[in-house]
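**Q** Kindly generate the corresponding structure for this input.
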Amino acid sequence: MNAHTVIVLDFETTGLSPDNGDRAIEIGAVKLVNGVITERFQELMDPGRPINYFIEDYTGITNQMLSSAAPCGEVMARFADFIQGHNLVAHNASFDKRFLDSELQRISADYDGDFACSLLLSRRLYQDAPNHKLGTLVNYKNIESNGSFHRALYDSEMTAKLWLVMLNDIEQQTSVSDVPFSLIQRLSKMPKKNIDTFLAKL
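**A** Purely as a prediction, here's the structure:
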């Protein structure tokens, strides 16, 4: 499958790890088909307990907003349907994958795509960037943005824009015209010092 057709997703959560009992509170995702956003998915979800002030302040999601949201299980069942048959992308994908796996496991659901991490890829392609946070990279690559980071749909849209810029940069540096998803996964695990030589050979 090519890397231009993927689902880019982002979770907002009660904390850093489902292993510590943290839960998802929002999922946002965009479906890219041949590099064009064709569908969006965004829902708040009630984790079944109050969130703390830090998370409210960080995300702008309040306990009041969550009190009228559907339970996590209902939202995740809908999201499982949305992502079937597609590979998945997230910025710092290990974080989002942990929450996706945890929430789907609770409802005995699964998915059939593979993950790629735009953060790992950016560390290899943009070694001169000040850091590899999403907001920093959006500025570094002059990507147009006009919303608030740390909300799931906006972050997934910005990650999708960054993803397409990175694919374009790979195509500019190589003779590859339709970047396969498997190539991205390979690049993301490669030592940084080997990247330029590897791309030059493609």
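
**Q** From here on, just use CA atoms for contacts and neighbour counts.
**A** Fine.

**Q** for residue 67, what are its contacts?
**A** By Cα atoms under 8 Å, 6 or more residues apart in numbering, residue 67 lies in contact with residue 46.

**Q** And this one, please, so the two structures can be compared:
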Amino acid sequence: MESIVLLNNAANSVIVLDFETTGLSPNQGDRAIEIGAIKLVNGEVVDRFQQLMNPGFRVSSFIEGYTGITNNMLATAQSCDVVMNQFADFIQGSNLVAHNASFDQRFLDAELENIGRSYDGEFACSLLVSRRLSQEVASHKLGDLVRYHGIENDGVFHRALADAEVTAALWMVQLGILKLDYGIDKPDFSLMKKIGKTPKSSVAKMLTKIHPPV
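**A** The predicted model follows:
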């Protein structure tokens, strides 16, 4: 009998992940070459996951330059199938967050489909949430948001764990905005997903209804 994994639906208890890949689309044969993830429980980092993975072919010089991940580095890495099987275990029982989540979800779904694995959580997108909670910001690219919010970082971008680290910090900033601006102290994950899908002009009204001003 299979055990039932109960999801923690608190928005501050999630796994924040980021992929580096050989290109933009698994449908065009692109594969993951690195996965990085941060596990948050009650807003605190309790675990990390980071692995390079060999896609089975050489990556382009553009990807080497963009990510800093070289073919020499990938030559000694475990295969995508081995790493993604480990990662599938890591994410069970957690909801998932990524910046521009549709990209990461496509690769997660494709890589797990290749090995017959799945996951039980849902995705939320910190980029979509940012566009609604921080509408004054000119750019919602991850690096620009890190600078705008003064998020501590080591200056490394386009490496999976570094990007997951700052995305996790951004996610906590967004939860802080909900508390400060709307009095919503402990949002659940479904609210964050709803925020990401709500028209920008309607977000404030929707959130004020949840927690009317005193």
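
**Q** Could you quantify their similarity as a TM-score?
**A** These two chains, once laid on top of each other, score a TM-score of 0.98 by TM-score structural alignment, normalised by the length of the first structure; 202 aligned residues with a Cα RMSD of 0.7 Å.

**Q** Quick check: which element contains the aligned partner of residue 131 of the second structure in the first structure?
**A** Residue correspondence, TM-score structural alignment: residue 131 of the second structure in this structure matches residue 123 in the first structure. If you go by DSSP states H and E, residue 123 of the first structure is part of helix 118-125.

**Q** Skip the chain neighbours and tell me the closest residue to the match of residue 131 of the second structure.
**A** Take residue 123 of the first structure and drop its neighbours on the chain: the residue closest to it by Cα to Cα, 6 or more residues apart in numbering is residue 132, 6.5 Å away.

**Q** Return the set of buried residues in the helix holding residue 123 of the first structure.
**A** Under the neighbour-count criterion of 16 or more other Cα atoms under 10 Å, helix 118-125 of the first structure has 118-125 buried.

**Q** just the residues you listed now: which is nearest residue 153 of the first structure?
**A** residue 118 (15.9 Å; Cα to Cα).

**Q** Now do the nearest residue to that closest one once chain neighbours are set aside against residue 49 of the first structure, distance only.
**A** Excluding the flanking residues, the one nearest residue 118 of the first structure by Cα to Cα, 6+ apart is residue 91, at 4.9 Å. Applying Cα to Cα, to the nearest Å, the value for residue 91 of the first structure to residue 49 of the first structure is 27 Å.

**Q** Pick out whichever of these two has more residues nearby.
**A** The neighbour comparison of residue 91 of the first structure against residue 49 (other Cα atoms under 10 Å) goes to residue 91, with 27 against 11.

**Q** The more buried one corresponds to which position in the second structure?
**A** Mapped onto the second structure by TM-score structural alignment, residue 91 of the first structure lines up with residue 99.

**Q** close enough to count as contact, that match and residue 145?
**A** No - using Cα atoms under 8 Å, residue 99 of the second structure is not in contact with residue 145; the gap is 10.8 Å.

**Q** got the residue ranges for the strands in the second structure?
**A** 14-21, 32-41, 44-52, 95-98, 123-125 (DSSP state E).

**Q** Using TSV, please lay out these together with distance to residue 174 of the second structure.
**A** TSV is the format used below for the strands of the second structure (distance: least, Cα to Cα, whole Å):
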stretch	distance to residue 174 of the second structure
strand 14-21	14
strand 32-41	14
strand 44-52	15
strand 95-98	12
strand 123-125	11
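
**Q** Out of those strands, which gets nearest to residue 111 of the second structure?
**A** Of all the strands of the second structure, strand 32-41 comes closest under Cα to Cα, at 7.6 Å.

**Q** average distance between the closest one and the first structure?
**A** Superposed on the first structure, strand 32-41 of the second structure shows a mean distance to its aligned partners of 0.2 Å (mean Cα distance after the TM-score superposition for the first structure).

**Q** Report the inter-axis angle for that strand versus strand 14-21.
**A** Going by axes from the mean of the first three to the mean of the last three Cα atoms, to 10 degrees, strand 32-41 of the second structure is angled at 170 degrees with respect to strand 14-21.
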